[in-house]
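Chemist: Sequence and predicted model, in that order:
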Amino acid sequence: MLNWQDHLIIAPVLLPLVTAALLLLYDERRRVLKSAISIVATFALFVVAIMLVNMANTPDDRVIPYLLGNWPAPYAIVLVLDRFSAMMVLLTSILGLAALCFSLARWHKVGSHFHTLFQLLLMGLNGAFLTGDLFNLFVFFEVLLAASYGLVLHGTGATRVKAGLHYIAVNLAASSLFLIGVSMIYGVTGTLNMADLAQRIPEVPAEDLMFLQAGGAILGTAFLVKAGAWPLNFWLPTTYTAAAAPVAALFAIMSKVGIYVLLRLSLLFFGELTPRTTGFGDAALFYIGLATIAFGLIGVLASQALGRIAGYSVLVSSGTLLAAIGTGNVAVTGSALFYMVSSTLTIAAFFLLIELVERGQDAAANVLAVTIEAYGDEEEEEEEEVGAVLPATLAILGACFAVSAILLIGLPPFSGFVAKISLLSALFNPAGMGTDTPISTASWVYVALIILSGVAALIAMSRSGIRTFWASMEGNVPRVLVIELVPVAALLFLCLALTIQAAPVMRYLDATAQALHRPHNYIDHVLDAKRSAGFEPMISTTPAAKGDAQ
């Protein structure tokens, strides 16, 4: 019998869905009311997410399946709560709350149905993290993509429309690959429930094994597109740069949907429980991750605009995580999860900050600054009086910029440093402390790229910071509202909190990694889930009826 807390598992899906439907009932002119409803619902989602993390954080690695319609697995539409899904729902709610607060200053007014699309995007993200079968993963994937299409086009400007249309075309192609891959897997196994698939894959006949692997590869390609993996990431920097600031901040978690699914499915379908396919695709993910880091750090170095630096930083983050998944090492996975949380919060804060920093700047002046930097200024200027009054707004923005730079580079004392040191430590000690396991050449390349990505961020952020705060050609002080500064400061403060509370956070993430690498607990809890007493499904669950349903 489920208790009332177990029913909270469906709340991250139902709450934004009901809120989105409610918001449609009100005219766009009632923006104050719609904003209030949206912010209350998103805060409630944040509270629910904290409760879900507490529910999942138990010594026995509790996995809680929620059987919709009270059907037993694998016939039920199953939502599954574990440490990993609870963490991703909490991260989504944090970014959603920050982005929504930021948008209340002006962005929610520049287009229709912003709050409705925002809530539907939250619904799709939460559903993708909680679902326990591939079919509903496709459904939630399409929901979040449909909402993101509207949000990426939110606002005006030819650049945004052009980037948005490219984004739509690429993701429609990815959705087609998703559907093809899922169909091939279902054709071989006869099921789409993730836990049931993990049990059936070892029993697939040898003649069908290649067909299964082909389906897995096509499905993986769809999520590599979403994760921004090279060479499928040409669309991401342009789209994220063109999107409105709160939309781009929330999109920082969307690239992690691909990472989440790849990590979850690779260990569930091709992990230790499937001897014939163990490690399938790991090498490809590792080398694709390395190529993505290299591409991203070159893009960071080559970018002059802050938005493009942030976009390419997303690629560096995705490449680091893909390579970590490809190692197949549980210690690396735990460190990579810490890095994912830290980098996602950092990049989201940076996207919001860019909007404030660049407000009031002249694009022509930026081009002129780059020209002067490259060729010099032939005209000699008269010496000016040294020293100037630094307005409080610029001081605050400069401090936030400096913290963001430190986080992106990976310097102490913030969580970016802790994440990279933890990741490097796991790579240098793949079998644990006190062992003499040699470090592979590929791991050395991975380490070198992680360090070089920090150097690239150091150069790019120093160059941009000097041009923006110390050598600004306009000298204009942007007008900034408190409601815009608070979300940026809050996200950066969370990164500081990750540093202070690194030990308990790492314990949680190490336990998450160990559970992912030993998926039998997940499988047993989902397939052995009992129906709730007193709630009968509409169709009989006799053996014959079950056979018909299948």
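Modeler: Looks like it came in fine.

Chemist: Please make it C-alpha for all contacts and neighbour counts, starting now.
Modeler: Noted.

Chemist: Where does residue 78 sit: helix, strand or coil?
Modeler: strand (DSSP: H, G, I helix; E, B strand; the rest coil).

Chemist: Count the neighbours of it for me.
Modeler: Residue 78 is flanked by 24 other residues according to other Cα atoms under 10 Å.

Chemist: Ok, residue 501 next?
Modeler: Around residue 501 there are 12 residues (other Cα under 10 Å).

Chemist: quick one: it from residue 418, how far?
Modeler: Going from residue 501 to residue 418 by Cα to Cα, to the nearest Å gives 11 Å.

Chemist: again, but for residue 313
Modeler: Computed as Cα to Cα, the residue 313 to residue 418 distance reads 18 Å.

Chemist: out of these two, which sits in the more crowded spot?
Modeler: Just comparing residue 313 and residue 418: by other Cα under 10 Å the higher neighbour count belongs to residue 313, 25 against 22.

Chemist: need the contact list for residue 277.
Modeler: 270-271 (Cα atoms under 8 Å, 6 or more residues apart in numbering).

Chemist: Presented hereafter is structure B, for comparison with structure A:
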Amino acid sequence: MRDWLAHLAIAPILLPLLAGATMVLIEGRRPVKVVIGLASTTAMLAIAVALAFLADAAPGAAPAIVYRLGDWPAAFGIVLVVDRLAAMLLALAAALGLAALVFSLAHWHRVGAHFHPILQFQLMGLNGAFLTGDLFNLFVFFEVMLAASYGLVLHGSGTARVRAGLHYIAINLAASLLFLLGASLIYGAAGTLNMADLAARVPGLAPDARTLLETGAAILGTAFLIKAGMWPVGFWLPTTYAAATAPAAALLSMLSKVGIYALLRLWLLLFGAQAGASAGFGGDWLLVGGLLTIAFGTISVLATQDLPRLAGACVLVSSGTLLAAIGSGQVAVTAGALFYIASAVPAIGAFFLLIDILERGREVGADVLAVTAEAFGEGDEEEATEGEAVGLAIPGTLALLGAAFLACALLLAGLPPLSGFLAKFAMLGPLLGRSGIAGGPVPLLSWLVLAALVLSGLATVIAMTRTGINLFWGSFEDHLPRMRLTEIAPVVGLLLLCVGLTVLAGPALRYAEAAAGAAHAPQDYVRAVLHEVPRRAAPGRAAPGRDGARAGPGPGGAAPGMPDGVPDGARSAGRLPEGGA
């Protein structure tokens, strides 16, 4: 059974690949593509949830599954790694992909010929980026993801989408070039691109090789920061997401989290506490960059009067929050950041989908006209005449949309009682509580993070309140937006996911703490990936799976002649310094 479960690691990549390829071969027949897409995405969600439970049941901080394609050693072949962090993001991507797909069935999937295969390839790139264990294949899956995102941005045509799409393509091509350059420098310094192998070699690098490695890591990090949307290289994000169709924008919002994931994974593997002279490299830049991104996103939230751009600005605020939390370098803060990702991803996705419904009942320029009316004091002279009914009978549709908008506002602003507040509290508590443990004052940067999160939340409240008043008290007086069950159901489903995180905050935070602890102490990750599977299972250990699949390290520890679970040749080849990773 354990061997069979190990093969689940490759399923999130193979399923969308096969589904997308099949759709490409089918000319027309949109109903068939819909069935294939729903089956594939639903299966991906089920597999991702199963992997999350499997990863949570894994002993210690070791990954649940290390899957070696072709049974090649990790340093030479393709390796997929399933741990708590990867499994959580797989589940979020699948849930968001399913919601976007169902929402598109109302009408958006008919405005382009290849929407369904592009969505599947997008999910394939996302899943591969979360699962891969080496930089080269991370680049491959990044390119698959980006190529599909070009199609999603341009889906539906139109001048605005074409203009934003061309800018988006140019920026991401530049980021891909930086990715290649950075990976090449890292390979030149360390002689490997396997992430675990890199982590093992970094402490023992010579000073000149270390300088080359850090230069390559800085260039590679810039590529990730462009994708994450950090200021000033994230200027493209609000315009691009605002121009895309609603289901495309909802799924594209997950791409910024891929940049965050890559930074978190590589920074803690290569420059964590075990990295010797390179420990903590670039952490201050992440923290300061995160604060600047929060400031830029906060100004954007207050300045915009366009709903899609408001959602894009919220993506910037969330990216800045995560970068600042990761840059703090604390395990407890990283745990809060992971809980924040689990809350922000469905909240922002639901907001993008909800905006598409809300804007149907509005006139072009309604926000600008409303603000102008407020500035000049117009529209307030009407008084209720005697005998006229006071108030408005709110139909069920308007009540449902209003409740969904309120939930999005609470989640994005981080107000109680929903999970957005709990996530911010989980990040701020350790930042401000460390002084009580150490007996010293709270660091200045911790106060700056607190101020940034509070002010960004206040700005979001102001912007959402202003938008809600103009939207629900002015735009829908004459007519209500028409919607279908396939449109409102994904919005409600994503918001219920956030409600579930609120109700089950204890288990969710425990999972996030375990994932953060494993990420900050990657020795078990390194040993599990570099450990050569013995041809004959030792007593008390799980037998290796076929095709290089292996469920995490068995309770028996290292194989004979492999101290600490590391191959004999690893230490002599410079992979590990004396004393382990």
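Modeler: That came through fine. All figures in this text were calculated on a predicted structure; none of them were measured in a lab.

Chemist: For the second structure, which residue occupies the most central location?
Modeler: Nearest to the mean C-alpha position of the second structure, by Cα atoms, centre = their mean, lies residue 257 at 2.7 Å.

Chemist: For the host helix or strand of that residue, enumerate the helices and strands it packs against.
Modeler: For residue 257 of the second structure, the enclosing helix or strand under DSSP states H and E is helix 255-271. Helix 255-271 of the second structure sits against helix 115-131, helix 195-201, helix 207-228, helix 307-327, helix 505-520, with contacts defined as 3 or more Cα pairs under 8 Å, 6 or more residues apart in numbering; DSSP states H and E.

Chemist: May I see the ones you listed organised as TSV, with distance to residue 168 of the second structure added?
Modeler: Below are these laid out as TSV (distance: least, Cα to Cα, whole Å):
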stretch	distance to residue 168 of the second structure
helix 115-131	16
helix 195-201	29
helix 207-228	10
helix 307-327	14
helix 505-520	31
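
Chemist: Among these, which comes closest to residue 90 of the second structure?
Modeler: Smallest distance to residue 90 of the second structure across those (Cα to Cα): 6.0 Å, for helix 115-131.

Chemist: quick one: the next helix or strand after the closest one aligns where in the first structure?
Modeler: Proceeding N to C from helix 115-131 of the second structure, the next assigned helix or strand is helix 135-154, under DSSP H and E. Here helix 135-154 of the second structure aligns to the first structure at residues 134-153, judged by TM-score structural alignment.

Chemist: Residue 516 of the second structure maps to what in the first structure?
Modeler: Matched by TM-score structural alignment, residue 516 of the second structure corresponds to residue 513 in the first structure.

Chemist: which SS state does the nearest residue to that match once chain neighbours are set aside fall under?
Modeler: Spatial nearest neighbour of residue 513 of the first structure, chain neighbours left out: residue 334 (5.0 Å); criterion: Cα to Cα, 6 or more residues apart in numbering. Using three-state DSSP, the structure places residue 334 of the first structure in helix.

Chemist: Would you list the average distance separating whichever helix or strand residue 295 of the first structure is part of from its aligned partners in the second structure?
Modeler: Applying DSSP H and E as the criterion places residue 295 of the first structure in helix 282-302. Mean deviation of helix 282-302 of the first structure relative to the second structure after superposition (mean Cα distance after the TM-score superposition for the first structure): 0.4 Å.

Chemist: Now do the buried residues in that helix.
Modeler: Burial within helix 282-302 of the first structure, assessed by neighbour count using 16 or more other Cα atoms under 10 Å, is assigned to 282, 285-301.

Chemist: circling back: can you tell me which of the helices and strands packed on helix 255-271 of the second structure is nearest to residue 154 of the second structure?
Modeler: Of all these, helix 115-131 comes closest under Cα to Cα, at 10.2 Å.

Chemist: what's the mean gap between the closest one and the aligned bit of the first structure?
Modeler: Looks like 0.2 Å for helix 115-131 of the second structure (mean Cα distance after the TM-score superposition for the first structure).

Chemist: Likewise for stretch 210-227 of the second structure?
Modeler: Stretch 210-227 of the second structure sits 0.5 Å off on average (mean Cα distance after the TM-score superposition for the first structure).

Chemist: what's that stretch in contact with?
Modeler: Applying Cα under 8 Å, 6+ apart, the external contacts of stretch 210-227 of the second structure come out as 172, 175-176, 178-186, 188-190, 202, 233-234, 255-256, 258-260, 262-263, 278, 281-282.

Chemist: I appreciate the help and will end here.
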